[in-house]
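Colleague: just the structure for this:
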Amino acid sequence: MKDLISIDQLTINQVNEILDNAQLIYKDFDLNSNKLENKLLINFFFENSTRTRMSFEIAMKRLGGKVLNVDISLSSLKKGESIIDTAKTINAMKPDFVAIRHNSSGIVSLLNNYIDASLINAGDGTNEHPSQALLDSFVIRQHKKTLNNLKIAICGDVLHSRVARSNIKLLKKYGCEVRLISPPTLITSDYRIWLKNKWNIEVYEDLITGISNVDVIMMLRIQQERMIGCYIPSLAEYYKLYGLDHQKLQYAPKAIVLHPGPINRDVEISSQLADDKKVSLILEQVSSGVAVRQALLLFLAKN
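Modeller: Have a look, this model is predicted:
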């Protein structure tokens, strides 16, 4: 495979290959430093990004490649050009990799019809974010020594989270017990049915019950930019019921805490817990993301 649009494309052996290579790179970021020399990555981001865009850029440059970041505000899209024509224009410039982030679910699959380069889904709407799931699994494996049969709680704005969807797909490959914790207003009945029928996943509306004795807790950001109307009474009320702090974490004494970022302090997670490096691995996710994306670029280039 030359593209990564969905976790569905990866076999468990391919995931292991990417994570194994990422582990070697994480120990020595200069490993394979010229493997992608003279190769070009274009970051084609329609949504704001700090971690994903920067880590793809750093990853490519550490492999000896070149990076072009497309500034959407200065592109011909602002003159009325369609996204398909823009994709065709990018393709005509013969890049080797294109990473795309867009607010429309499924758009990366559409653009794959017009771009010959290795295409990487860097987040499409509420659909998927496969490289985030890979780096999350990498961090989990580093600390739990395995991905097999772990208990994972994913808590927060499930309705709007592409991170949750990709992580569910990846973690279930390893037989993990995945629990989703969400206010009833942030998950639909159809989504509940899909989770139960497809993945045998239970949805909890009580945080303490959902996180009890799990191995990993993944907190999700409240995505107010995707909300039309009122999904939660207030951020303070949300934090009271669904925000994670040291007191609530006592119900999962062996758990590590992840968050894809950016975090809303004292909304999804307390500031004290976010900064507690003994259990919070948020910054380790960031540094691991570079190694995992280096490994991903090498994997796609090979194939």
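Colleague: rest of the way, CA atoms for contacts and neighbours
Modeller: Will do.
Colleague: need the residue closest to the centroid of this protein.
Modeller: Centroid-nearest residue in the chain, with Cα atoms, centre = their mean: Gln132, separated by 2.5 Å.
Colleague: ok, which stretches of this protein are strands?
Modeller: Assigned by DSSP state E, the strands in the chain fall at 40-45, 66-70, 97-102, 118-124, 151-155, 177-181, 202-204, 216-219, 256-258.
Colleague: redo the ones you listed as TSV? Include distance to Gly210.
Modeller: Shown next, in TSV, are those (distance: least, Cα to Cα, whole Å):
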stretch	distance to Gly210
strand 40-45	35
strand 66-70	41
strand 97-102	31
strand 118-124	27
strand 151-155	7
strand 177-181	6
strand 202-204	6
strand 216-219	10
strand 256-258	14
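Colleague: rewinding a little: in contact with the residue nearest to the centre of the chain, which residues are there?
Modeller: 163, 166, 260, 289 (Cα atoms under 8 Å, 6 or more residues apart in numbering).
Colleague: next, count neighbours for His246.
Modeller: When neighbours are defined as other Cα atoms under 10 Å, His246 has 15 of them.
Colleague: let's compare: structure for the following, please.
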Amino acid sequence: MTMTGKHLLTLQGMARTDLDALLDRAQQFADGADARGRLAGIAVCTLFFEPSTRTRLSFQRAAQRLGADVLNFDAATSSTTKGETDVDTLRNIEAMGVRGFVIRHREDGAIARLSEVVQPGTVLINAGDGRSQHPTQGLLDMLTIRQTKGGDFSKLRIAIVGDIRHSRVARSDLCALRALGANDIRVCAPASLLPDAETLRGCAVVDDLADALSGADVVMTLRLQRERMQEGLVSSLEDYHRDYGISAARMALAKPDAIVMHPGPMNRGVEISDDVADGAQSLILRQVANGVAVRMAVLEAALAG
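Modeller: Predicted coordinates:
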């Protein structure tokens, strides 16, 4: 795909041809394609204003494998603690010759706003902003599905279970699934954790978890954000696990070859049980591995021109 010099802020509106091109290239990297020197001499900064394990480290690993110079920004030990604004932080690092920024932020739309102030030739990649989007997580989820279920998403029955209302992962996944032709997407969550109608466009809202899982090819469960309990959106962790937790007994309702996915971090015993998280149907660690390949493809497409 032609993405050189372009920001990756969202999967909303991305054409299927562009999605497929990124996934094809990511698969090549997953299969061991030579990446040495693709970003030689280019500096990439992981600019994270919010904690992260998988996304930050996999972007760093991806940039290293492509030969980039990698700078790691930690908000907790930076001048932001002294009152420096996000814009000033970015501009100062940009002035050091950094061309690529991988940014995570707690506020919706914050990365899009930063994209308006950067110099020509500087590229921003959204590594998760608020509850809005997490485009590379969406891509790695699609790669994981495609590796195991093939490229015809129209044949798949997909169940998404959990806190969809506050999940940037779910929003990116839904954008990608619609673009790739999925037409049987079931979402299941407490009413308090369901998003707006536009987010759920093309989905069937299923109240009962057993109905949502019945005959599913793909089960995607999402982290229950524990702060939602304090907001009164969930009565208790025990009640949530009873009604929406993915267990081996419940997975038996899905197809025998169904796969289980989770973006991490997991709350074991809440949204997913140990026997499922560590079971034969779980592709959670493959998602993590695919994250490196997908982020290599995105960095290359944006910066290697």
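Colleague: any idea how far stretch 268-276 of the second structure is from the chain center?
Modeller: 20 Å (Cα atoms, centre = their mean, to the nearest Å).
Colleague: could I get the strands of the first structure as TSV with mean neighbour count and distance to Lys145 of the first structure?
Modeller: Listed next are the strands of the first structure as TSV, based on neighbours: other Cα atoms under 10 Å; distance: least, Cα to Cα, whole Å:
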stretch	mean neighbour count	distance to Lys145 of the first structure
strand 40-45	22	32
strand 66-70	16	34
strand 97-102	23	30
strand 118-124	25	27
strand 151-155	25	14
strand 177-181	24	17
strand 202-204	19	25
strand 216-219	24	13
strand 256-258	23	13
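Colleague: Gln142 of the first structure: which of these is closest?
Modeller: Proximity to Gln142 of the first structure, assessed across the strands of the first structure by Cα to Cα, is greatest for strand 256-258 (11.1 Å).
Colleague: show me what that closest one packs onto, helices and strands only.
Modeller: Counting contacts by 3 or more Cα pairs under 8 Å, 6 or more residues apart in numbering; DSSP states H and E, strand 256-258 of the first structure is packed against strand 216-219, helix 282-302.
Colleague: can you say which of those is packed in most?
Modeller: Of all these, strand 216-219 has the most neighbours on average by mean count of other Cα atoms under 10 Å, namely a mean of 24.
Colleague: where's the counterpart of Asp108 of the second structure in the first structure relative to Leu235 of the first structure, distance?
Modeller: Using TM-score structural alignment as the criterion, Asp108 of the second structure maps onto Ser105 of the first structure. Taking Cα to Cα, to the nearest Å as the measure, Ser105 of the first structure falls 26 Å from Leu235 of the first structure.
Colleague: span of stretch 251-261 of the first structure from start to end?
Modeller: 23 Å.
Colleague: which residues touch it?
Modeller: By Cα under 8 Å, 6+ apart, stretch 251-261 of the first structure touches 51, 132, 136, 163, 208, 211-221, 249, 279-282, 285.
Colleague: one more time with 7 Å, if that's ok
Modeller: 208, 211-221, 279-282 (Cα atoms under 7 Å, 6 or more residues apart in numbering).
Colleague: for the second structure, list the residue farthest from the centre, please.
Modeller: Lys82 (30.7 Å).
Colleague: need the counterpart of it in the first structure.
Modeller: Checking with TM-score structural alignment, Lys82 of the second structure has Lys79 as its match.
Colleague: now Ala179 of the second structure
Modeller: With TM-score structural alignment as the matching criterion, the partner of Ala179 of the second structure in the first structure is Lys173.
Colleague: isn't Ala302 of the second structure up against Leu22?
Modeller: No - using Cα atoms under 7 Å, Ala302 of the second structure is not in contact with Leu22; the gap is 10.9 Å.
Colleague: need the helices for the stretch 51-200 of the second structure, in chain order.
Modeller: Secondary structure of the stretch 51-200 of the second structure (DSSP state H, counting those that start in this stretch): helices located at 54-65, 86-94, 110-115, 135-149, 168-179.
Colleague: re the thing from before, so which of the contacts of Gln132 of the first structure wins on neighbours?
Modeller: Neighbour-wise, the contacts of Gln132 of the first structure (other Cα under 10 Å) top out at Gly289, 28 neighbours.
Colleague: to which residue of the second structure is it aligned?
Modeller: Under the alignment (TM-score structural alignment), Gly289 of the first structure maps onto Gly291.
Colleague: again, but for Leu207 of the first structure
Modeller: With TM-score structural alignment as the criterion, Leu207 of the first structure matches Leu209.
Colleague: again with Glu237 of the first structure
Modeller: In the second structure, Glu237 of the first structure lands on Asp239 (TM-score structural alignment).
Colleague: its match: how many residues sit nearby?
Modeller: Asp239 of the second structure has 12 nearby residues by other Cα under 10 Å.
Colleague: can you check Asp88 of the second structure too?
Modeller: Neighbour count for Asp88 of the second structure, taken as other Cα under 10 Å: 12.
Colleague: next one: it relative to Glu94 of the second structure, how far apart?
Modeller: To Glu94 of the second structure, Asp88 of the second structure is 10 Å away according to Cα to Cα.
Colleague: returning to that earlier point: let me see the contact set for the match of Gly289 of the first structure.
Modeller: With Cα under 7 Å, 6+ apart, Gly291 of the second structure has these contacts: 58, 140.
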